[in-house]
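**Student:** Provided below are the primary sequence and the corresponding predicted coordinates.
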Amino acid sequence: MRPAGSVPGREQPGEPRTPVTVVGVGADGWHGLPEASRAALRAAEVVVGGGARQLALLPEDEVRAERVAWPSPLRPAVPRVLAAHAGRRIAVLASGDPMFHGVGRALAETVGAERLRVLPHPSSVSYACARLGWPLEDTGTVSLVGRDPDTLTAALHDGRRLLVLSADAATPARVAALLRERGYGPSALRVLEQLGHPTRERLTPAAPADGWDAPPGDPLNIVAVECRRAPDAPRLGAVPGLPDDAYEHDGQLTKRYVRAATLAALAPAPGELLWDVGGGSGSVGIEWMRTHRRCRAISVERDPVRADRIERNAAALGVPGLRVVRAAAPDGLAGLPVPDAVFIGGGLTAPGLLDACWDALPAGGRLVANTVTLESEALLADRYRRHGGELVRLAVSHAVPVGGFTGWRQAMPVTQWSVTK
């Protein structure tokens, strides 16, 4: 007898290894499936799908399996649904390519890739690029399914082509509103509905976001965006060192050139987690997350006004997933996930802070700390002697008017210690 809570693919010793088959299906339904996919669905004892609409794509005289709709939210339900039908031949119906923003990822993480048989169908992105004549490899993709619309902001760059995966029929209007708000009102939008369906496929004519007034259409849609920045909109590049005026701040901001050097020392990589301790305006954590969509950051800030400001900055700059912890460090660090890197932008003299950050890092983790005070500089010099790394002083001067001439005005030099544990 199978132990309670087990799922196909995570069998106990001696149990049969039952694969889970994942079948991608398009808007053309059963008639668009290749024979291998049809055979897998005919052979299934249970077919799990995204809802009544998706399950209805299968003709009852061809697929006689029990039909089960995924509950919401889907991700935590995956192990439970699979366990409920353990020992039976399970087929999962997925939209398009199951491994592209689809249920395939959750299934692979649950049962293991070796127990998964995936039969993909062309994704909506492939169909959209085919209809638009856009090279797939040069087209960006942003999913707004279950995600904050502000996520789109980080992908906006003048001249870039984007495909936005819609959550529902209202998504195109939300996209148009966000483009207007972020200075991309001249961008051209098209909505592609029911891609692949023999009779219901529809492409709306291109229209600028500034004048978008199309009523909601079919919920199964994708939004194509040709990004065009308004002449008076700020230009936000793809590398660290955004202009200081891109942030709402009260002066507690790691300035542009020091920030760029700080991010270079932190060296973010996809999937890594940063602790931004003493968040201020959140600039370092925000630009860490902007380097790659899988980068994560936690900003620790004790001032509630600044903490709220960090959240606003994160949303405005396209990384609403930045987590803000409203607490003083080091106490506020307790229980946080293990970081890959830590940045300390303030509060270095707080008792135990530097030790707590150092102790939290695993081997190979990076720590970067900045200061402008002699007292904190002495702490960093001591740690440099003990742990090595690199101790540098960053000095930036700006040209300013001096009477009828021009001279240099130097900002306070910043001492930076960076080290790999």
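**Tutor:** Received the coordinates, thanks.
**Student:** Could you use CA atoms for every contact and neighbour count after this?
**Tutor:** Noted.
**Student:** what does the helix or strand harbouring residue 177 contact?
**Tutor:** Secondary-structure assignment from DSSP states H and E places residue 177 in helix 171-181. Outside helix 171-181, the residues within contact range by CA atoms under 8 Å, 6 or more residues apart in numbering are 149-150, 153, 166, 185, 187, 189, 191, 209-210, 212-214, 216, 223.
**Student:** Let's see that with 7 Å instead.
**Tutor:** Here helix 171-181 makes contact (CA atoms under 7 Å, 6 or more residues apart in numbering) with 185, 209, 210, 212, 223.
**Student:** Next: stretch 104-120.
**Tutor:** So stretch 104-120 is contacted by 7-10, 19-24, 37, 75, 79, 96-99 (CA under 7 Å, 6+ apart).
**Student:** Tell me where the stretch 251-400 of the chain has strands.
**Tutor:** 273-277, 296-301, 323-326, 341-344, 366-371, 390-394, 397-402 (DSSP state E, counting those that start in this stretch).
**Student:** Packing partners of the very next helix or strand once past the last one?
**Tutor:** The helix or strand immediately downstream of strand 397-402 is strand 405-410, counting by DSSP H and E. In terms of contacts (3 or more CA pairs under 7 Å, 6 or more residues apart in numbering; DSSP states H and E), strand 405-410 is packed against strand 397-402.
**Student:** Report the angle between the strand it packs on and strand 405-410.
**Tutor:** For strand 397-402 against strand 405-410, the angle by axes from the mean of the first three to the mean of the last three CA atoms, to 10 degrees is 140 degrees.
**Student:** just checking, what packs against strand 397-402?
**Tutor:** With 3+ CA pairs under 7 Å, 6+ apart as the test, strand 397-402 has strand 405-410 packed against it.
**Student:** And here is the other one:
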Amino acid sequence: MTPAPQGPPSAVSVIGIGADGWRGLAEPSRTALRRAEVLIGGPRQLGLLPSECAGERVAWPSPLRPAVPRLLAAHAGRRIAVLAGGDPMFYGVGRVLAEQVDALNVLPHPSSVSYAAARLGWPLEDVEVVTLMGRPTARLAAALHDGRRLLVLSADATTPHEVAALLRDRGFGPSRMRVLEQLGGDRERTTDETTADDWARTQRSGDPLNIVAVACRRAPGALRLGAVPGLPDEAYEHDGQLTKKHIRAATLGALAPAPGELLWDIGGGSGSIAVEWMRTHPSCRAVTVERDPVRAERIRRNAERLGVPGLRIVTGAAPAALTGLPTPDAVFVGGGLTAPGLLDTCWAALPLGGRLVANTVTLESEALLADAHRRHGGDLVRLAVAHAVPVGRFTGWRQAMPVTQWAVHKTDNPTRS
């Protein structure tokens, strides 16, 4: 018996296909599909191909990502064509395949986003795209800003209703919505424009292949959330354990998040540092460690409400709870500084170039930060904020507790930050 070929094929073609099916494909895409010995795609996409595409048809199993290496190995040595919706490299299967195959031949089709922008007359560079395909609807909240235009990639026919409900809940009920279905196909349809407030009353369930267009409008009196760290304290549910907005903004400035980076937020409290780290860019990640289960659940609610439901929450006490966590790019210690070995554990976990920021209001923890500053360098500062309050018929300053902050970059020179 001849053993099955091992390893991925030397080349795979990825063909973008739209709702217009075979007739919408350019000749190079048609040729690749005719020549393919194996055709892999979703059942709907495979159903768009004519009989002249004679290759073996294989439907993607669910979940898709873990199945990719197995399917490629099973058909190694054969000409494979993978069908993808629209542009395979835009939130498509092309990304997964590029991780597995060295020679990837991508033949794109206009994406639903391109079609939607064309139908609406929206310049694509001025539009933010949010995908809810396999992702929680709550992540849309981070993109809500008055006057912005959003194109939301839907998971199915229920997504527009979920989007409208989220807009209403987050204070964006006046936002204008339209749903564009089956873009580029014979059954293309665009709903009449309505507000998120009126959506449930005026709209019915539509086609599962759709994209939601949102022109964001904030309701009068709704809390305004900016695009930089330092959100209003009122944005958070908390029990008093909250890094206040002025200190929070300074802390995030010292942490200096960059796209794709991972933060450890130790002593999460209400989760504000981790939440605002993740809001700086969709690819930023964070793990928050909180020993109190009640506070950990509160962090989860804050993360979901503020648009970063991907925040990972570890319930446990540091440093023990840090074991096994992925290597951080930055660490923030907002609580538990006096736990034996905590600072040293965090320092050891950081790679060269990583950042560590620790805040405290107690003399005991301040002494630990002074010692760490002596050993590792960095900046040791005291942050003080005062608020104007009534004093009889006049106004005076009320001083908040000063915060001592140590911020350091880990380099190969321990005397420099």
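**Tutor:** On my side now, so go ahead. These numbers come from a predicted model, not from an experiment.
**Student:** How alike are these chains, TM-score-wise?
**Tutor:** Once superposed, chain against chain, the TM-score is 0.96 (TM-score structural alignment, normalised by the length of structure 2); 407 aligned residues with a CA RMSD of 1.0 Å.
**Student:** picking that back up, what's the ChimeraX line that selects buried ones from the contacts of stretch 104-120 of structure 1?
**Tutor:** This is the ChimeraX syntax for the buried subset of the contacts of stretch 104-120 of structure 1, where burial follows 16 or more other CA atoms under 10 Å:
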select :7,8,9,19,20,21,22,23,24,37,79,96,97,98,99
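**Student:** sorry, back to before: against structure 2, where does the helix holding residue 177 of structure 1 fall?
**Tutor:** Under TM-score structural alignment, the match for helix 171-181 of structure 1 in structure 2 covers residues 159-169.
**Student:** which among the contacts of helix 171-181 of structure 1 end up buried?
**Tutor:** By 16+ other CA under 10 Å, these give 185, 209, 210, 212, 223 as buried.
**Student:** nearest to residue 281 of structure 1, of the residues you listed?
**Tutor:** residue 185 (27.0 Å; CA to CA).
**Student:** Can you tell me what residue 115 of structure 2 aligns to in structure 1?
**Tutor:** Residue 115 of structure 2 maps onto residue 127 in structure 1 when the alignment is built from TM-score structural alignment.
**Student:** and its match, that's in a helix?
**Tutor:** Yes - checked against DSSP: H, G, I helix; E, B strand; the rest coil, residue 127 of structure 1 lies within a helix.
**Student:** Skipping its backbone neighbours, what lies nearest it in space?
**Tutor:** Take residue 127 of structure 1 and drop its neighbours on the chain: the residue closest to it by CA to CA, 6 or more residues apart in numbering is residue 195, 6.4 Å away.
**Student:** my read: the one you found touches residue 27, true?
**Tutor:** Yes - if you go by CA atoms under 7 Å, residue 195 of structure 1 and residue 27 touch, sitting 6.4 Å apart.
**Student:** gap between the two ends of stretch 85-98 of structure 2?
**Tutor:** With CA to CA, to the nearest Å as the measure, stretch 85-98 of structure 2 spans 16 Å from end to end.
**Student:** where along the stretch 151-300 of structure 2 do the helices fall?
**Tutor:** Along the stretch 151-300 of structure 2, counting by DSSP state H, counting those that start in this stretch, helices occupy 159-169, 199-202, 245-255, 272-279, 293-305.
**Student:** right, so of the ones you listed, which gets closest to residue 121 of structure 2?
**Tutor:** Across the helices of the stretch 151-300 of structure 2, residue 121 of structure 2 has its closest neighbour in helix 159-169 (20.5 Å, CA to CA).
**Student:** just checking, which of the buried ones among the contacts of helix 171-181 of structure 1 belong to strands?
**Tutor:** Those of those mapping onto strands are residue 223, per DSSP state E.
**Student:** which residues in structure 1 does stretch 223-240 of structure 2 match up with?
**Tutor:** With TM-score structural alignment applied, stretch 223-240 of structure 2 matches the range 234-251 in structure 1.
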